[in-house]
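Participant: Only the shape, not the letters, is given here:
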């Protein structure tokens, strides 16, 4: 499966608890699209949240985030890692 980094840009003020709840919502239904959300990071000051996942495609990631109420503004496939 491919790896993806998605970016949310409008989550200003997100707390650790908010991030954990949003991530858990994704985890609860990720299997329905064959996605494996692995990690999430946030900067509450800028409102940026970053999520790392493995998925069959970017659309599967998009659908999960949309269904859980926090759509991604950008989804990037990661093709090179070191």
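Facilitator: Perfect, I can see it now. Not measured: the values here are computed from a predicted model. Numbers count the residues shown, from 1 in each chain.
Participant: hey, let's count contacts and neighbours off CA atoms from now on
Facilitator: Will do.
Participant: Surely residue 48 and residue 15 touch.
Facilitator: No - contact status for residue 48 versus residue 15: not in contact, 11.8 Å apart, counting by Cα atoms under 8 Å.
Participant: which one of these two has more residues nearby?
Facilitator: The residue with the greater number of neighbours, taking residue 48 and residue 15 and applying other Cα atoms under 10 Å, is residue 48; the counts read 18 against 13.
Participant: before we go on, here's another structure to hold up against the first:
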């Protein structure tokens, strides 16, 4: 499995509750694609959201986000961590 960092733009004004709801929507269906969403961060002022996940492919990550109603604008593999 590969780790991915994805980026969502255009989510200005997102609240902590809104971020939690979006993350929960991903968690509810992630197993359908063999993905696990680990964590999400947001900057409500810029409207940028970041999600860290692990899964078989960027396409699988995107399918979960699309079904949850918030497709990612960018998905980057992050195979190295320290």
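Facilitator: All right, it came through fine. Source: prediction; values computed, not measured.
Participant: care to give me the TM-score?
Facilitator: Here the superposed chains carry a TM-score of 0.98, computed using TM-score structural alignment, normalised by the length of structure 1; 82 aligned residues with a Cα RMSD of 0.5 Å.
Participant: Report the contact partners of the residue lying closest to residue 5 of structure 1 once chain neighbours are set aside.
Facilitator: Spatial nearest neighbour of residue 5 of structure 1, chain neighbours left out: residue 52 (4.7 Å); criterion: Cα to Cα, 6 or more residues apart in numbering. The contact partners of residue 52 of structure 1, taken as Cα atoms under 8 Å, 6 or more residues apart in numbering, are 3, 4, 5, 6, 37, 38, 39, 40.
Participant: just the buried members of these?
Facilitator: Taking 16 or more other Cα atoms under 10 Å as the criterion, what is buried in the contacts of residue 52 of structure 1 is 3, 4, 5, 6, 37, 40.
Participant: sec struct for the last one, please.
Facilitator: Assigned by DSSP: H, G, I helix; E, B strand; the rest coil, the conformation of residue 40 of structure 1 is strand.
Participant: Please look at it and residue 51 and confirm they touch.
Facilitator: Yes - in this structure, residue 40 of structure 1 is within contact of residue 51 by Cα under 8 Å, at 4.4 Å.
Participant: hmm, back to that, among the contacts of residue 52 of structure 1, which one lies nearest to residue 75 of structure 1?
Facilitator: residue 6 (4.1 Å; Cα to Cα).
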